[in-house]
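> Have a look; sequence and predicted model below, questions after that.
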Amino acid sequence: MNEILPWFRRRRVLRAAAAWMAGGGFAAALAQQRGNVVELRGDVLLNGQRLRPEQFIQTGDAVRTGPDAHVVFVIGNAAFQLRQNTAVKIERGDTLHTVSLLDVATGAVAAVWGPGHARQIVTPTLSATVRGTGTYVEVRPQEKLRSYFCNCYGAIELATGRERTLSKAEYHQSFWAEPAPVNGRLLTPARAMAHTDEEMEFLAQLVGEPTAWQVAGRRGNRDGSGAIGPGR
């Protein structure tokens, strides 16, 4: 019965998250020289070697997940969930534990970024500058590396080719970053898809940052517009 639940609702994940938060989060893990992996399932490689649950993922590292694998980890005030068949490189910022750039070569990544300096997410077809926000990105090799990007909440600067836009969202504003123009555009609107509010809330909890809809006490309709719904 447990195996049909979403990953973020499985008992082992909830126990791991509770232990992470009770243990003081990232700062305590760093001070106590514990790992920053909250949840690990399946074959995950860290710099080409099998990742162990007690290890520490840091900036400068490359992480790759295999089929039916995923990993959840926290670096500084940012939490990440890499789904199966995903490959990322985590670039270093001002310090070893400050992410400056997340390079997503393929696969899918959900992330919550706490407030602070500007950071970047890049894919083969998109560049996004983020601060305090939640994001979900997919790179689809079967569609010529077409990228899907969702600004789950916050303000994000998006760029692809010569196109630029500022996305401001309270509730899931979504885009396709096309490998070739569609009706003359490389950045086209999309519906919110492939990730849930509960996933983002789970990641936000790991860094002590509520989502915009949790603060507002209401949600939108997931049409990709970024608008939150009216109060009840």
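Structure's in. What do you need?

> all contacts plus neighbour counts: C-alpha atoms, from now on.
Fine.

> contacts for whichever strand or helix holds residue 214?
Element membership of residue 214, judged by DSSP states H and E, is helix 212-216. Applying Cα atoms under 8 Å, 6 or more residues apart in numbering, the contact partners of helix 212-216 are 153-154, 170-171, 219, 228.

> also this one, for the comparison:
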Amino acid sequence: MTRHTLEGRKEDELLWTRRRGFLQAAAAWTALGGFATAHAQQRSNIVELRGDATLNGQALRQQQFIQTGDEIVTGPGGHLAFVMGNSAFLVRQNTRMRVERGETLTAVSVLRLITGAVVSVWSKGNQRQVVMPTLTAGIRGTGLYSEVQDNGRSYFCNCYGTVEVSAGRESVLSQAEYHQSFWGEVAPRNGKLLTPARAINHTDEEVEMVAALMNQRTAWEILGRKGTKDGSGYMDPQPHPLAR
């Protein structure tokens, strides 16, 4: 397993990719044709559900179909993996989020993360966003990790791809090959609301598994190598874009 750094998260939250139950569920999801087939056959788009979760205030069940416009809440120890059209999500415990409708009923235009943490992978396209309390990201096709910390600070990692990251009136174009990370600050730090961050609380294997649910591969899988997981975002040493 690749090196990872924890801040306020437990080790077992990051090791879900090792569980036999999830590996079996993911293999079955892929073998059965993924989202398009599940939608056509009116089957559930939930790959795995563990622990307590609610959908629009009602207990969520494995056989249900999550739709755009739905609000999802996971409880302590909860864990949810699902696919919705152009995107796939791994929702961690104690998370509250909404998936908002895009051009079609099955396309997500906005992941609105209110509390908690989500690993997500998005197919190529325009006009999609991740909206957090203190940070917004405009995405074009990428793998991401997003977390709202207990103090309201928003953490965002562009694991690979191109993203426009903004906090207040500050913004930067993030073009990452390997984990480029940011803080959306609650109050300015050294006069800035958007600041560099280390890569924390998520693993390469998590992003790879969520990408596989979309029949995709990460940038490092395609390139066949990995960079330094320090939050700078590149295979070879370069300064973080906010440090230039």
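Sure thing, it's come through. Because the structure is predicted, anything quoted here is derived from the model rather than measured.

> Overlay the chains and give the TM-score.
The TM-score (TM-score structural alignment, normalised by the length of the first structure) is 0.95; 226 aligned residues with a Cα RMSD of 1.4 Å.

> Which positions in stretch 182-200 of the second structure come out as buried?
182-186, 193-200 (16 or more other Cα atoms under 10 Å).

> Report the aligned residue range of the first structure for it.
Alignment of stretch 182-200 of the second structure against the first structure: residues 175-193, by TM-score structural alignment.

> picking up where we left off before, same list (the buried residues of stretch 182-200 of the second structure) but as a markdown table, adding distance to residue 74 of the second structure.
What follows is those, written out as a markdown table (distance: Cα to Cα, whole Å):
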| residue | distance to residue 74 of the second structure |
| --- | --- |
| 182 | 25 |
| 183 | 24 |
| 184 | 23 |
| 185 | 25 |
| 186 | 24 |
| 193 | 29 |
| 194 | 28 |
| 195 | 29 |
| 196 | 29 |
| 197 | 26 |
| 198 | 26 |
| 199 | 24 |
| 200 | 21 |
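
> Now distance to residue 19 of the second structure and secondary structure too, for those residues, in a markdown table please.
Shown next, in a markdown table, are those (distance: Cα to Cα, whole Å; DSSP: H, G, I helix; E, B strand; the rest coil):
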| residue | distance to residue 19 of the second structure | secondary structure |
| --- | --- | --- |
| 182 | 30 | strand |
| 183 | 31 | strand |
| 184 | 33 | strand |
| 185 | 35 | strand |
| 186 | 36 | strand |
| 193 | 38 | strand |
| 194 | 36 | strand |
| 195 | 35 | strand |
| 196 | 33 | strand |
| 197 | 29 | coil |
| 198 | 27 | coil |
| 199 | 23 | coil |
| 200 | 21 | coil |
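
> Can you list the buried residues in the lengthiest helix in the second structure?
Taking DSSP state H as the criterion, the second structure has its longest helix at helix 20-31. For helix 20-31 of the second structure, a neighbour-count test (16+ other Cα under 10 Å) marks 22, 26, 29-30 as buried.

> Which members of the residues you listed are the farthest-apart pair?
Spanning the widest gap among the buried residues of helix 20-31 of the second structure are 22 and 30, at 12.2 Å by Cα to Cα.

> which residues do those two both contact?
The contact sets of residue 22 of the second structure and residue 30 do not overlap (Cα under 8 Å, 6+ apart).

> Going along the chain, name the helices of the second structure.
For the second structure, applying DSSP H gives helices covering 11-14, 20-31, 34-40, 204-213, 219-223.
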